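J.: Here is my input; please provide its structure:
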Amino acid sequence: MKLDNAHQLIIDNITRFIDLTELETQKYISLLSKVKVKKKDFLMQAGDITTYEYFITKGCLKVYTLDENGAPHISMFAVEDYWTGDMASFMTKTPSRYFIKATEDSELLGISRTNYDLLFQEIPKFERFYRILYQKSLISYIRRSNHGISLSAEERYIEFKKKYPNIVNRITQKDLAAYIGITPEFMSKIITKVNRL
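T.: Model prediction:
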């Protein structure tokens, strides 16, 4: 079965963890919706109830909250071969606290909550895939929280560069600062210092 690039990318992502027959692949693809988001547009805003989980096939998005002063706190960047959304809102059908905004023109594949539930009924092995996906997400969240407590801003930046070399040059210094948890001015000093090493 010949797939377009977007569908091949998502199937490759899934088959790292579960095997799919051709019929199961066709069924899964039939449950997906293609979504395009222009640079600076929102995929989702705080207060929305998340009705889709998304897989990025092209582009870059940032996931963030705003503090009481309106300052952004970025929790993740999502690029090709990444999943994004608000799992808590998606599962509980409650309003999200997150904004998801495209930092580049982006293309995604989305699965609705209705189709997600249908998928588990028709192809139960997908429960294993999504369990693994959510476990990896939880582990990443815990590590990031621990790094925020135990590492200096400079160490967090070095760790980010090492872990996400495919992202660091695609985001603004201001967004990187909001992810690290420091001011853009301090971020600039850290980048200058680290690049001298």
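J.: can we go C-alpha only for contacts and neighbour counts from here?
T.: OK.
J.: And the closest residue to residue 83 other than its chain neighbours, how far from residue 163?
T.: Nearest residue to residue 83, sequence neighbours excluded (CA to CA, 6 or more residues apart in numbering): residue 55, at 4.4 Å. Between residue 55 and residue 163 the computed distance is 20 Å (CA to CA, to the nearest Å).
J.: the more surrounded of the two?
T.: Set residue 55 next to residue 163 and count neighbours by other CA atoms under 10 Å: residue 55 wins out with 26 against 11.
J.: and that one, helix, strand or coil?
T.: Residue 55 carries the three-state label strand when classified by DSSP: H, G, I helix; E, B strand; the rest coil.
J.: so what's it up against?
T.: 10, 80-84, 108-110 (CA atoms under 8 Å, 6 or more residues apart in numbering).
J.: Next, the structure of the following sequence, for comparison with the previous one:
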Amino acid sequence: MYEQINSGISRYVTFTDEEFEIFDSLLEFKSVPKKTILLHEGEMCNFEAFVIKGCLRKYYIDANGFEVILQFAIENAWISDISFSIYEDKPSQVFIETLEECELLIFSPETKETLFLKAPRFERAFRILMQRNLSVTQNRLFNTIAKTATEKYQEFLEHYPTIPQRVAQHYIASYLGISAEFLSKIRKKLAHQ
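T.: Okay, here's the model as predicted:
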């Protein structure tokens, strides 16, 4: 059960067996049914989740009542609301929902702090994960501003090749910031090329 997460986190820092024992002992396993909302807007997010199996989305509802997807999390990805609840101690502005049946390994802020005290090298690994997350977020912002809808969709397919078979098209359109109808036109155009 811990092989995926241990392999993923050891890409950044080398750990001893004892450090992995500490790490693994602090993780909580959860099996979550499809269409479960793990976090509602206005709640405090008290978890960081690593996806062993399944697909989740993080989204907010805009002023017009439309869902805007900020992130898809599939196998080997992390999902949380670290920007508001965990680091700023403010209620979340997002929802986190399972789109498939999911298996997750979860940290609370308290267990993460315990990990850093007992195995300090994990703090460096999580810092690197945060830096990578910031890089991905900045790249996504750049793409939103600078690229055409077709270019955004093509890049989405490079990063998430399995998502189109796993989620409804309107979710992908929401992530890309376009209508489902426009995405359908892009897909037809690309299919004919």
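J.: picking up where we left off before, only the buried subset of the contacts of residue 55 of the first structure, as a PyMOL command please.
T.: The PyMOL selection below is limited to those of these classed as buried (16 or more other CA atoms under 10 Å):
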select buried, resi 10+80+82+83+84+108+109+110
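J.: Mark which of the contacts of residue 55 of the first structure are part of helices, please.
T.: The helices, defined by DSSP state H, take in residue 10 from the contacts of residue 55 of the first structure.
J.: Filter the contacts of residue 55 of the first structure down to just the ones in strands.
T.: When strands are assigned by DSSP state E, the members of those inside them are 83-84, 108-110.
J.: And those, which is closest to residue 19 of the first structure?
T.: Using CA to CA, residue 83 is the member of those that lies nearest residue 19 of the first structure, at 19.0 Å.
J.: Give the aligned equivalent of the closest one in the second structure.
T.: Matched by TM-score structural alignment, residue 83 of the first structure corresponds to residue 78 in the second structure.
J.: what ranges do the helices span in the first structure?
T.: Under DSSP H, the first structure gives helices at 5-14, 22-30, 87-92, 113-122, 125-150, 153-163, 173-180, 184-196.
J.: so what's the counterpart of residue 122 of the first structure in the second structure closest to, chain neighbours aside?
T.: Under the alignment (TM-score structural alignment), residue 122 of the first structure pairs with residue 118 in the second structure. Distances taken as CA to CA, 6+ apart place residue 22 nearest to residue 118 of the second structure, at 7.4 Å, with adjacent residues excluded.
J.: Can you tell me how far that neighbour is from residue 76 of the second structure?
T.: Note on residue 22 of the second structure: its distance to residue 76 of the second structure, by CA to CA, is 20 Å.
J.: same question, residue 15 of the second structure
T.: Distance, residue 15 of the second structure to residue 76 of the second structure, by CA to CA: 18 Å.
J.: before we move on, back to that, now distance to residue 117 of the first structure too, for the contacts of residue 55 of the first structure, in CSV please.
T.: Listed next are these as CSV, based on distance: CA to CA, whole Å:
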residue, distance to residue 117 of the first structure
10, 18
80, 25
81, 22
82, 21
83, 18
84, 18
108, 20
109, 17
110, 14
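J.: quick one on the thing from earlier: any idea what the residue nearest to residue 83 of the first structure aligns with in the second structure?
T.: Correspondence of residue 55 of the first structure to the second structure, assessed by TM-score structural alignment: residue 50.
J.: And residue 157 of the first structure, by the same measure?
T.: Using TM-score structural alignment as the criterion, the counterpart of residue 157 of the first structure in the second structure is residue 153.
J.: Tell me the spacing between that match and residue 79 of the second structure.
T.: Distance from residue 153 of the second structure to residue 79 of the second structure, counting by CA to CA: 22 Å.
J.: Also residue 118 of the second structure?
T.: Applying CA to CA, the value for residue 118 of the second structure to residue 79 of the second structure is 24 Å.
J.: before we move on, back to that, just the ones in strands among the contacts of residue 55 of the first structure now: which is nearest residue 45 of the first structure?
T.: Each of these was checked against residue 45 of the first structure using CA to CA; the closest is residue 84, at 13.2 Å.
J.: ok, that closest one - contacts?
T.: Shown in contact with residue 84 of the first structure (CA under 8 Å, 6+ apart): 53-56, 78.
J.: Tell me how many other residues crowd residue 140 of the first structure.
T.: Residues lying near residue 140 of the first structure (other CA under 10 Å) number 12.
J.: Alignment lookup: it to the second structure.
T.: Counting by TM-score structural alignment, residue 140 of the first structure lines up with residue 136 in the second structure.
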